[in-house]
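1. Below: sequence and its predicted model.
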Amino acid sequence: MQTLYALLVAPFVEYAFMQKALFGSLLLSAGACPVGVFLMLRRMSLSGDAMAHAILPGAAAGFLFYGLEILPMTVGGLIAGIVVALGAGAVSRFTVQREDASMAAFYLISLALGVLLVSVRGSSVDLMHVLFGTVLALNNEALGLIGAIAAVTLASLFVFWRALVAECLDPLFLRSVSRLGSPVHFIFLGLVVINLVGGFQALGTLLSVGLMILPAAAARFWTARVETMCVAAVAIGFASCVAGLLLSYHAALPSGPAIILSAGAVYLVSVLAGTRGALRARLVTHRHRTA
């Protein structure tokens, strides 16, 4: 019993930085994982990855002028994310290029520009901080920001739930029967951007999308209902955060990658053993053939 306590509970009881890391990552999961479900259902998972890199030049500009201050980097990242989202959308709408190609182009430009801006003033340590985050160094200001983002996200999902689900299933039908068609699309993109900005504080620009997409992708192998999928994604996100932080503490590993790898492990298990996973599908097929 004491061994289990030392392994699973003691790190969060004895160290304040572990408590803040756990609280911040759980708040991040509560907001980002449901958004990841809708990203996945819209087949925009890779767009979310591109948007995560798109916030880098704005965050880097804030770092260039104010150093590792949360508010300037957050505002900069938010502005950059919105500019890239609108720019990619405009290119796809007014030219022959599709949105995935324009998003990829903007993401590559943003990533290179952001790395360049950080390198102008900072060191390799600062660059690693921006790219991969420092979840174990979250302070009260960062926790407040992540908590506010989670609250806004959950409130928005509650208000626009039916419209968001309808747009995932049939966006043309939604636009034909409701005026919410176009607005809800931009509201959703805004939720993606602010959750990536919140994730940037803990996991950096390269890994912030991982906690958004991996739990959502894993949840899809367990249920087909959107509501249940969102709940399952949040639960998987919570478990991944706890497991990743404990793995980071006991094995002296970087905390951000440990959290994302924990979510990746759940995803791989879900692919094989989920109620809608590969093994169940093969078992059902085998039963039909032998029946």
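-> Looks like it arrived, so ask away.
2. only C-alpha atoms for contact and neighbour calcs from this point on.
-> Fine.
3. How many residues are close by L189?
-> When neighbours are defined as other CA atoms under 10 Å, L189 has 20 of them.
4. Just list the residues touching it, thanks.
-> Contacts for L189 (CA atoms under 8 Å, 6 or more residues apart in numbering) come out as A85.
5. If we use 10 Å, what do you get?
-> Residues near L189 by CA atoms under 10 Å, 6 or more residues apart in numbering: V35, L39, G48, M51, G81, I82, A85, L86, P183, N195.
6. now swap in A224 and tell me
-> T275, R276.
7. Ok, F132 next?
-> The contact partners of F132, by CA under 10 Å, 6+ apart, come to 126, 200-208, 254-257.
8. what does G67 give?
-> By CA under 10 Å, 6+ apart, the neighbours of G67 are A60, A61, M73, V118, R121, G122, D126.
9. got a winner among those for most neighbours?
-> A60 leads the contacts of G67 on contacts (other CA under 10 Å) with 30 neighbours.
10. thought it was touching L78?
-> No: taking contacts as CA atoms under 10 Å, A60 lies outside contact range of L78: 11.6 Å.
11. what residues are shared contacts of these two?
-> Common neighbours of A60 and L78 (CA under 10 Å, 6+ apart) are P72.
12. ok, P34 touching L214?
-> No: using CA under 10 Å as the test, P34 is too far from L214 to be in contact (11.2 Å).
13. Identify the contacts common to these two.
-> By CA under 10 Å, 6+ apart, the residues touching both P34 and L214 are M40, A233.
14. for stretch 268-278, the distance to its chain's centre please.
-> On the basis of CA atoms, centre = their mean, to the nearest Å, stretch 268-278 sits 21 Å off its chain's mean C-alpha point.
15. Touching it from outside, list them.
-> With CA under 10 Å, 6+ apart as the criterion, stretch 268-278 contacts 214-215, 217-224, 263-265, 267, 279-281.
16. can you pull the buried residues of that stretch?
-> S270, V271, A273, G274, T275, R276, G277 (16 or more other CA atoms under 10 Å).
17. One more to weigh against that first structure:
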Amino acid sequence: MATVIESAWAAWLAATGLEFDFMRQAALGCVLLALGAAPVGVFLMLRRMSLMGDAMSHAILPGAAVGYLLAGLSLPAMTLGGVVGGVLVAAGAAAVARHTVLREDAALAAFYLVSLALGVTLVSMRGSAVDLLHVLFGSVLALDEPVLLLLAAVALLSWGGLLLLWRPLVMECVDPAFLRGISRWGGVAHHGFLALVVVNLVAAFHALGTLMAVGVMVLPAAAARFWARRLRPLLAVAVLGAMALSLLGLWLSYLADWPTSPTIVLMLGGWYALSMLLGPFGWWRQQHVPQRHLKG
């Protein structure tokens, strides 16, 4: 019996690629990314800031590129540069929105377009095409222990920050004007949440690259919206969906020899499409299942 179990286990490891260290590290990285980014993505969606997440994912590129120019593909330098770049762009967009006629979303759009172009230019000045692809699309299959420790630390920071800011964040999702009127925690919650978005995008950048990092944050949260209405179930569905579909994308990319980061995001996009069509609050049910009405 033991021999049969061992043979089945070995066959499963061979079929999934988990017999190799790099695949096990990549799978762990996917789980840690899902734990950190997906819950932040839920609040990003509820605050109607999903497109802002995309803008911020590009905003970190110039800072990471400066770190790359100074120290090469150094984890501390690129992480610090990405965080500083993201914070500066967020602060700059907020300042433009506060002192000009532009709204914050338009200011962010301008900043992220310039940031993307500047970051690509800076990386190209010193690096090769391989380095540029590494920055833009990540290297999930090359995650090492320092990057995994960073992902774990960011996941813990995300959950700790969300628990600390839970009440003002929930209230801001429902009625931000009311929160500003009764509490000074509104500004703290807003800026603290933006900091969580930036650090998660920087962490995801090391695995998925700047062009794909926001996918693991936004797509699972958007898909979860078709399966749950209450906040805690939303968080659970988003995290579990992000884990499962990221691992599925990793496995499929290994079998088909496809680029890993785009494959993971495509799997997350497929889950979003399936949820939109067949989820309890999706299109098919809304169109074909009679809605219950209160009886007088």
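-> Happy to help now that I have it. Not measured: the values here are computed from a predicted model.
18. Residue in the first structure paired with A109 of the second structure?
-> When the first structure is aligned by TM-score structural alignment, A109 of the second structure is paired with A104.
19. How about the contacts made by its match?
-> Contacts of A104 of the first structure by CA under 10 Å, 6+ apart are L46, S47, D49, A50, M51, H53, A54, A88, S110.
20. can I get these in JSON lines with secondary structure and neighbour count?
-> Output for the contacts of A104 of the first structure, formatted as JSON lines (DSSP: H, G, I helix; E, B strand; the rest coil; neighbours: other CA atoms under 10 Å):
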{"residue": "L46", "secondary structure": "helix", "neighbour count": "16"}
{"residue": "S47", "secondary structure": "helix", "neighbour count": "18"}
{"residue": "D49", "secondary structure": "helix", "neighbour count": "22"}
{"residue": "A50", "secondary structure": "helix", "neighbour count": "26"}
{"residue": "M51", "secondary structure": "helix", "neighbour count": "28"}
{"residue": "H53", "secondary structure": "helix", "neighbour count": "31"}
{"residue": "A54", "secondary structure": "helix", "neighbour count": "34"}
{"residue": "A88", "secondary structure": "helix", "neighbour count": "22"}
{"residue": "S110", "secondary structure": "helix", "neighbour count": "24"}
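21. Can you find the partner of A88 of the first structure in the second structure?
-> Taking TM-score structural alignment, the alignment pairs A88 of the first structure with A93 from the second structure.
22. If you could redo that for H129 of the first structure, that was the one I meant.
-> Aligned against the second structure - with TM-score structural alignment as the criterion - H129 of the first structure pairs with H134.
23. Enumerate every residue touching that match.
-> L73, S128, V140, F205, H206, A207, L208, G209, T210.
24. Show me where the stretch 51-200 of the first structure has its helices.
-> 56-66, 70-94, 99-121, 124-132, 140-159, 161-169, 171-177, 181-207 (DSSP state H, counting those that start in this stretch).
25. For S25 of the first structure, find the nearest of those.
-> Among the helices of the stretch 51-200 of the first structure, helix 181-207 comes nearest to S25 of the first structure, with 7.4 Å by CA to CA.
26. That closest one: how far from the chain's middle?
-> 8 Å.
27. Kindly report the same for stretch 50-67 of the first structure.
-> Taking mean C-alpha positions (CA atoms, centre = their mean), stretch 50-67 of the first structure and its chain are 17 Å apart.
28. Tell me the residues of the second structure aligned with it.
-> Using TM-score structural alignment, stretch 50-67 of the first structure pairs with 55-72 in the second structure.
29. ok, the contacts of F132 of the first structure vs S178 of the first structure, which is closest?
-> Nearest to S178 of the first structure among the contacts of F132 of the first structure, with distances taken as CA to CA, is S208, at 33.2 Å.
30. Number of residues surrounding that closest one?
-> Neighbours around S208 of the first structure, by other CA under 10 Å: 29.
31. so what corresponds to it in the second structure?
-> S208 of the first structure maps onto A213 in the second structure, by TM-score structural alignment.
32. Let me know the secondary structure of that match.
-> coil (DSSP: H, G, I helix; E, B strand; the rest coil).
33. For it, give me its contacts.
-> A213 of the second structure touches 33, 37, 53-54, 57-58, 136-138, 200-207, 261, 265, counting by CA under 10 Å, 6+ apart.
34. R225 of the second structure now?
-> 42, 45-46, 231, 233-235, 237-238, 272, 275-276, 279-282.
35. What does it correspond to in the first structure?
-> Using TM-score structural alignment, R225 of the second structure pairs with R220 in the first structure.
36. related to what we said a few turns ago, which single one of the contacts of A104 of the first structure is nearest to T3 of the first structure?
-> Using CA to CA, those come closest to T3 of the first structure at D49, 39.3 Å.
37. wait, isn't that closest one in contact with L111?
-> No: contact criterion CA under 10 Å: D49 of the first structure and L111 do not qualify, at 11.5 Å.
38. joint contacts of these two?
-> By CA under 10 Å, 6+ apart, the residues touching both D49 of the first structure and L111 are T205, L206.
39. what's the counterpart of G82 of the second structure in the first structure?
-> In the first structure, G82 of the second structure lands on G77 (TM-score structural alignment).
40. number of nearby residues for its match?
-> The burial count for G77 of the first structure: 30, using other CA under 10 Å.
41. isn't it right up against N195?
-> No: using CA under 10 Å, G77 of the first structure is not in contact with N195; the gap is 11.0 Å.
42. Give me the common contacts of these two.
-> Counting by CA under 10 Å, 6+ apart, the residues touching both G77 of the first structure and N195 are A52.
43. Can you tell me what A32 of the first structure aligns to in the second structure?
-> By TM-score structural alignment, A32 of the first structure lines up with A37.
44. distance of its match from I182 of the second structure?
-> 30 Å (CA to CA, to the nearest Å).
45. which one of those two has more residues nearby?
-> Neighbours were tallied for A37 of the second structure and for I182 using other CA under 10 Å; the higher tally belongs to A37 (33 against 9).
46. Who are the contact partners of the spatially most central residue of the second structure?
-> By CA atoms, centre = their mean, the mean C-alpha position of the second structure lies nearest to M217, the distance being 2.8 Å. M217 of the second structure makes contact with 33-42, 44-45, 50, 53-54, 197, 200-201, 204, 238-239, 242, according to CA under 10 Å, 6+ apart.
47. Which element, helix or strand, includes it?
-> helix 215-224 (DSSP states H and E).
48. tell me the contacts of V83 of the second structure?
-> By CA under 10 Å, 6+ apart, V83 of the second structure lies in contact with A59, I60, L61, G63, A64, A195, V198, V199, N200, L201, V202, A203.
49. Kind regards, and thank you for your time.
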